[in-house]
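> Sequence and predicted structure below; questions after.
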Amino acid sequence: MSTQQEGRYLRIVKDGLWDNNGVLAMLLGMCPSMAMTTSATNALGMGLATAVVMAASSLLVAVFRHWITQEIRIPVFILIVAAMVTLVDITMNAWMHELYKVLGLFIPLIVSNCLPLARLEAFAAKERPYPALLDGAFMGLGFTLALVMIGAVREIVGSGTLFADASLLLGPNFHFMEMKLLPETSNVLVMVLPPGGFLVTGLLIIFKRVIDLRSGKEIQMAGAHSV
């Protein structure tokens, strides 16, 4: 692998996880970001399901990109995403039924999530399979990261716990992740209600923006000093 390819792949990873994060930068997939982040466990389950769908869909679109004509590309993209969502939905219902009951309708609604379709149109349909797979996987993981951060803040402040019922998602060996951090008397109920989702998401977007601006200033200052 050449240095140029390595640099491009690292760029794809960084874009997915941070620079072009689907929630915190592009503001896509806001419906699950608001509805499924009442706890970090729900957020992690929803995020990972979306990541699997995005990675598999991106790979398939890249493999068949030469046979997908411009006129029918959107219906084909939706069909591929729907097929992957169906597989994930059946798998979760079979192996993680308790969590499946919590996530409920929002697993099938991944089909209508703007983020997978946006990445298929913008990237996977124009790239070779490996970069497309990498983009889908890390865009999905970036989406998962954003959801878990939102869910963790809302759960800690609203319920005083962190990763409650994580064993439903990860298995009985992960009971150690289930933590009680704050007493019930200090819980802020609004954080687990819809307004809490908007509030936490907005604060995290601001936090990311501040970090990006400061990083940009530091890079500019370093460049000025080097000159």
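Nice, I can see it.
> C-alpha from now on. contacts and neighbour counts both.
OK.
> so which strand or helix has the residue nearest to Thr37 when sequence neighbours are not counted?
Using C-alpha to C-alpha, 6 or more residues apart in numbering and skipping residues adjacent in sequence, the residue nearest Thr37 is Gly151, 4.2 Å away. Take DSSP states H and E as the rule and Gly151 turns out to sit in helix 129-159.
> now for that helix, which elements pack on it?
Other helices and strands packing on helix 129-159, by 3 or more C-alpha pairs under 8 Å, 6 or more residues apart in numbering; DSSP states H and E, are helix 3-14, helix 40-63, helix 114-122, strand 161-162, helix 194-226.
> So which of those is the most surrounded?
helix 40-63 (a mean of 25; mean count of other C-alpha atoms under 10 Å).
> What's the first helix or strand after that one?
Taking DSSP H and E, what comes next after helix 40-63 is helix 73-95.
> helices or strands up against that next one?
Looks like helix 73-95 contacts helix 40-63, helix 97-103, helix 114-122 (3+ C-alpha pairs under 8 Å, 6+ apart).
> Redo the ones you listed as TSV? Include distance to Ile78.
Below are the helices and strands packed on helix 73-95 laid out as TSV (distance: least, C-alpha to C-alpha, whole Å):
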stretch	distance to Ile78
helix 40-63	9
helix 97-103	21
helix 114-122	7
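> Of all the ones you listed, which one comes closest to Leu162?
helix 40-63 (6.6 Å; C-alpha to C-alpha).
> quick one, that closest one and helix 129-159 angle?
Orientation of helix 40-63 against helix 129-159 (axes from the mean of the first three to the mean of the last three C-alpha atoms, to 10 degrees) gives an angle of 170 degrees.
> Give me the distance between the residue most central in space within the chain and Ser186.
With distances taken as C-alpha atoms, centre = their mean, Phe143 lies nearest the centre of the chain, 1.6 Å away. In this structure, Phe143 and Ser186 are 30 Å apart, going by C-alpha to C-alpha, to the nearest Å.
> Take the helices and strands packed on helix 129-159 and lay them out in a markdown table including distance to Leu28.
A markdown table is the format used below for these (distance: least, C-alpha to C-alpha, whole Å):
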| stretch | distance to Leu28 |
| --- | --- |
| helix 3-14 | 17 |
| helix 40-63 | 13 |
| helix 114-122 | 6 |
| strand 161-162 | 25 |
| helix 194-226 | 12 |
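> list the contacts for Arg128?
62-63 (C-alpha atoms under 8 Å, 6 or more residues apart in numbering).
> run the last query once more with 10 Å
58-59, 61-65 (C-alpha atoms under 10 Å, 6 or more residues apart in numbering).
> Second structure follows, compare the two:
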Amino acid sequence: MRMWKEFIKGLWKENAVFRQLMGMCPTLAVTNAAINGLAMGLATLFVLVCSSVIIAIVKNYIPDKVRIPSFIVVIATFVTIADLFMAAFFPDIQKVLGLFIPLIVVNCLILGRAEAFASNNPVKYALMDALGMGVGFTWALTLLGIIREVLGMGSIFGIEVMGVNFTPWIIFILPPGAFITLGILLGIFNAFSKKKTSEASCH
């Protein structure tokens, strides 16, 4: 039961993007297309899961004085693997994401889960926490990418969906579009959460 709880919290209740506003650099920078958001989310998911498991395994052998540097070395190792894998098999996406893949090393989501959770819990819980947070981060970036791509280009994952008469709203694939889309989604989700809270309190 606890393992399921650790997984599901990252999908919504503690969602890194929509609830905690973590990892905003890649969230705002690479979500101008759905495929970019999905690719960045999956790369982050891979790094988060692998680093959390390793840190949970070796946490008792790491001296407190070098805890954070040790975590960063572990995280950087898996970021390098993810970057090289994408460069080998998905070079076009890797070029688009560019510097933001190496910057996963300093993503506060990754280091935050390593420090706050993986270093204080058994491996099985660290794994489920990382999976939940990673999947939550991935669906959030993909949703942002879908909305921005539909409004800015009239397509989803490169497939035209809006028809020939649609006039793209170019602003949505530009940096201001990221802030506009995220702000609207945060407003909707916050209103939905408040409504559910008020309904629960009434009952």
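Noted; the coordinates are in hand. Bear in mind that the values here come from a model prediction, so they are computed numbers and not experimental data.
> Mind checking the TM-score on these two?
The TM-score (TM-score structural alignment, normalised by the length of the second structure) is 0.95; 203 aligned residues with a C-alpha RMSD of 1.3 Å.
> between the helices and strands packed on helix 73-95 of the first structure, which gets nearest to Val76 of the first structure?
helix 40-63 (8.8 Å).
> That closest one to helix 73-95, inter-axis angle?
Using the same axes, to 10 degrees, helix 40-63 of the first structure lies at 140 degrees relative to helix 73-95.
> Read off where helix 40-63 of the first structure ends up in the second structure.
Using TM-score structural alignment, helix 40-63 of the first structure lines up with residues 34-57 of the second structure.
> Quick one: distance of that stretch to the chain centre.
Averaging C-alpha positions (C-alpha atoms, centre = their mean, to the nearest Å) puts stretch 34-57 of the second structure 8 Å from its chain's average.
> Please apply the same query to stretch 186-202 of the first structure.
With C-alpha atoms, centre = their mean, you get 19 Å for stretch 186-202 of the first structure.
> Format the contacts of Arg128 of the first structure as a markdown table; extra columns: distance to Cys114 of the first structure.
Shown next, in a markdown table, are these (distance: C-alpha to C-alpha, whole Å):
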| residue | distance to Cys114 of the first structure |
| --- | --- |
| Ser58 | 14 |
| Leu59 | 18 |
| Val61 | 16 |
| Ala62 | 18 |
| Val63 | 21 |
| Phe64 | 21 |
| Arg65 | 20 |
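> Which of these sits closest to Glu155 of the first structure?
For those, the nearest to Glu155 of the first structure is Ser58 (32.1 Å; C-alpha to C-alpha).
> for that closest one, what are its contacts?
Contacts of Ser58 of the first structure (C-alpha under 10 Å, 6+ apart): 52, 77, 80-81, 116-117, 119-121, 123-125, 127-137.
> what separates it from Leu117 of the first structure, distance-wise?
Relative to Leu117 of the first structure, and taking C-alpha to C-alpha, Ser58 of the first structure is found at 9 Å.
> same deal with Ser39 of the first structure?
On the measure of C-alpha to C-alpha, Ser39 of the first structure and Leu117 of the first structure end up 26 Å apart.
> try Leu199 of the first structure
Taken as C-alpha to C-alpha, the span from Leu199 of the first structure to Leu117 of the first structure is 27 Å.
> And for the residue nearest to Thr37 of the first structure, the neighbour number?
Gly151 of the first structure has 30 neighbours, counted by other C-alpha atoms under 10 Å.
> Aligned to it, what sits in the second structure?
Checking TM-score structural alignment: Gly151 of the first structure goes with Gly145.
> Quick check: the counterpart of Ala122 of the first structure in the second structure vs Ile170 of the second structure, distance?
Counting by TM-score structural alignment, Ala122 of the first structure lines up with Ala116 in the second structure. In this view, Ala116 of the second structure and Ile170 of the second structure are 40 Å apart by C-alpha to C-alpha.
> Same check on Ala33 of the second structure?
Ala33 of the second structure is 12 Å from Ile170 of the second structure, by C-alpha to C-alpha.
> circling back to that earlier point, give me the mean distance between the helix holding Gly151 of the first structure and the second structure.
Its matched residues in the second structure lie on average 0.8 Å from helix 129-159 of the first structure after superposition (mean C-alpha distance after the TM-score superposition for the first structure).
> right, so of the helices and strands packed on helix 129-159 of the first structure, which gets closest to Leu99 of the first structure?
Here helix 40-63 is closest among those (C-alpha to C-alpha), at 7.7 Å.
> Compare the helices and strands packed on helix 129-159 of the first structure and give me the one nearest Gly22 of the first structure.
helix 114-122 (6.5 Å).
> Quick one: list the elements packing against the closest one.
helix 30-35, helix 40-63, helix 73-95, helix 129-159 (3 or more C-alpha pairs under 10 Å, 6 or more residues apart in numbering; DSSP states H and E).
> can you tell me which of these comes nearest to Asn20 of the first structure?
Comparing these by C-alpha to C-alpha, helix 129-159 comes nearest, at 8.2 Å.
> Give me the common contacts of Ser58 and Leu117 of the first structure.
Common neighbours of Ser58 of the first structure and Leu117 (C-alpha under 10 Å, 6+ apart) are 77, 81, 123-124.
> most surrounded residue in these?
Within those, neighbour counts (other C-alpha under 10 Å) peak at Ala124, which reaches 28 neighbours.
> what's the distance between that one and Leu17 of the first structure?
17 Å.
> between the helices and strands packed on helix 129-159 of the first structure, which gets nearest to Met96 of the first structure?
helix 40-63 (9.8 Å).
> The closest one: average distance to aligned residues in the second structure?
Mean for helix 40-63 of the first structure is 0.4 Å (mean C-alpha distance after the TM-score superposition for the first structure).
> I'm done for today, thanks for sticking with me.
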